[in-house]
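Peer 1: Next comes the sequence, and after it the predicted model I'd like to discuss.
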Amino acid sequence: MHFDSLRQTMIDTQIRTWDVLDPEVLQVLQLVKREQFVPAQLQELAFADFEIPLGHGERMWTPKMEARVLQELEIRPQDQILEVGTGSGYFTALLASMGKIVHSVDDRADFIHAAEGRLQMQGVTNVHLHVGDAAGGWTVSGPFDVIVLTGSLPQLPKAFLEQLNPGGRLLAILGESPLCKVRRYRRGADGSLGSKDLFETDIPALRHPASKKFQF
């Protein structure tokens, strides 16, 4: 299959049309081989506007969702990043291509094992993979400049905001299927916290959501 041609078509017809125009984001989408992160039997769907199933009822984000979130995070080369929900490892690779270090957590050991192999094949060396439950927060490796939750939660646990550095950005998908909203938080240099709702979507929930007494 002509993957490079399909990749360019994806960028032109899905990514750019969803107002993803940051040249650094577009370059990363060209460089990271999405077809290497999908299940082998579904490789022909790697560039389709489709949530590719990964097993265990989990699925990849669509390409336009990945690109839009990457743009909204405004990642800088010095950023320390936390990703909750490793999945296939593709979005992990995108984050790693733009930031300094990525800590990615998934509670499914088989996902972590598969992602490790795919990242190694792509020569990605600035990722630390962790098997664990981070739905209520992850304090092992923080604080962080960027935090992204790839599954939805009814509300955001305070623990995540407590791990966000001044100037940091956090993106969470809040609500319950079929209607969730993507919200970006930003911590000011003075420690103040602001948020903005970006768009609506429908994303499966993170497993083991935190108790309501920890929600923000």
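Peer 2: Happy to help now that I have it.

Peer 1: CA atoms for contacts and neighbours, from now on please.
Peer 2: OK.

Peer 1: which element follows the helix or strand hosting residue 29 toward the C-terminus?
Peer 2: Using DSSP states H and E, residue 29 sits within helix 23-31. Scanning the chain past helix 23-31 towards its C-terminal end, the next helix or strand to appear is strand 53-55 (assignment: DSSP H and E).

Peer 1: Show me which residues of that following strand are buried.
Peer 2: residue 54 (16 or more other Cα atoms under 10 Å).

Peer 1: what about stretch 157-170, start to end distance?
Peer 2: 12 Å (Cα to Cα, to the nearest Å).

Peer 1: Now do the helix ranked longest in the chain: everything it contacts.
Peer 2: Within the chain, and with DSSP state H defining each element, the longest helix by residue count is helix 109-121. The contact list for helix 109-121 (Cα atoms under 8 Å, 6 or more residues apart in numbering) reads 36-37, 86-90, 93, 106, 125, 129-131.

Peer 1: returning to what we had before: any buried residues in the helix holding residue 29, and which?
Peer 2: Residues of helix 23-31 classed as buried under the neighbour-count rule (16+ other Cα under 10 Å) are 25, 26, 28, 29.

Peer 1: Among the contacts of helix 109-121, the buried ones, what's the PyMOL command?
Peer 2: In PyMOL, selecting the buried portion of the contacts of helix 109-121, with burial taken from 16+ other Cα under 10 Å, looks like this:
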select buried, resi 36+37+86+87+88+89+90+93+106+129+130+131
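
Peer 1: then this one, side by side with the first:
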Amino acid sequence: MIDYAKVRRMMVDNQLRTYDISDLGVLSAMNEVPREIFAPADMANLAYSDRPLVIAQAEDGETRHFLAPMVFARMLQNLDLNAGERLLILAGALGYEAAVAAQLGVSVSIVEPDAALAEKTRQNLAQAGLSDDVTIIDKPFDADFGVADGFDAILVNAAVEKRPEALLAQLADGGRLVTVMGDGGRTSRVTLFVRSGEVIGDRPLFDAAAQPLKAFREEPGFVF
């Protein structure tokens, strides 16, 4: 029988600490949350792999996946979250990212437009004892989520091929958005966007692989 607590400690020590992740809150949260309960039962033994892992498929064929632990942790670290801030997560791995973020004292909402996956997310969060700590929003990924003052932080647990303007418009002043920019392949990079007044700057951080979201795919251009 696998000792998942031991495997989690190994993930933190061997994958995260060696990948420039030093935020004690992030390290503690990822050591605390049982990643395996958010994976299908027959994939639990793969949950701590150092590679991206597809764990579910929506009715429209789009997948949900774990990012590599070091990629997700470094994205979370770069959001520099403070207790009480409002965090929006898109394309989450059935609640895992929300469970980790909730350990940091932020107010977490997940966007999950697929009814079956939203229900599975609720079940996973209940198993983790977090039913009352996370809000699930059943809207498309590029929708207006109706938060008047905007979100303090947005984490897209996937790749986007184009600048996600619909999401950037929903950042509060000082808000941050982190995502993988590109088609999810070798040239893709985790990018941090920061809003200052009406200006939104961006900064590439590091290379990463992720599944692209259909809602933010680049439209094919004409070839002459």
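Peer 2: All right, it came through fine. Just so it is clear, the model here is predicted, and its values are computed rather than measured.

Peer 1: before we move on, the earlier item: same list, the contacts of helix 109-121 of structure 1, but as CSV with distance to residue 119 of structure 1 and secondary structure please.
Peer 2: Putting these into CSV (distance: Cα to Cα, whole Å; DSSP: H, G, I helix; E, B strand; the rest coil) gives the following:
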residue, distance to residue 119 of structure 1, secondary structure
36, 9, helix
37, 9, coil
86, 11, coil
87, 12, coil
88, 10, coil
89, 7, coil
90, 8, helix
93, 7, helix
106, 15, strand
125, 8, coil
129, 10, strand
130, 14, strand
131, 16, strand
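
Peer 1: Could I get the contacts of helix 109-121 of structure 1 in CSV, plus columns for distance to residue 17 of structure 1?
Peer 2: Shown next, in CSV, are the contacts of helix 109-121 of structure 1 (distance: Cα to Cα, whole Å):
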residue, distance to residue 17 of structure 1
36, 24
37, 24
86, 26
87, 26
88, 25
89, 25
90, 21
93, 23
106, 31
125, 32
129, 33
130, 35
131, 36
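
Peer 1: List the contacts of residue 38 of structure 2.
Peer 2: Neighbour list for residue 38 of structure 2: 93, 94, 95, 96, 124 [criterion: Cα under 8 Å, 6+ apart].

Peer 1: Can you show me the helices along structure 1?
Peer 2: Along structure 1, counting by DSSP H, helices occupy 3-10, 23-31, 63-73, 90-98, 109-121, 158-162.

Peer 1: returning to that earlier point: does anything pack onto the helix holding residue 29 of structure 1? Which helices or strands?
Peer 2: Packed against helix 23-31 of structure 1 by the contact rule (3 or more Cα pairs under 8 Å, 6 or more residues apart in numbering; DSSP states H and E) you find helix 63-73, helix 90-98.

Peer 1: Nearest to residue 178 of structure 1 among those helices would be which one?
Peer 2: The closest of those to residue 178 of structure 1 is helix 63-73. By Cα to Cα, the value is 16.1 Å.

Peer 1: Check the alignment and tell me where residue 157 of structure 1 lands in structure 2.
Peer 2: Aligned counterpart of residue 157 of structure 1 in structure 2: residue 164 (TM-score structural alignment).

Peer 1: what number of residues lie near the equivalent of residue 115 of structure 1 over in structure 2?
Peer 2: The equivalent of residue 115 of structure 1 in structure 2 is residue 121 (alignment by TM-score structural alignment). Summarising burial for residue 121 of structure 2: neighbours were counted as other Cα atoms under 10 Å, giving 23.

Peer 1: Thanks again, I'm all set now.
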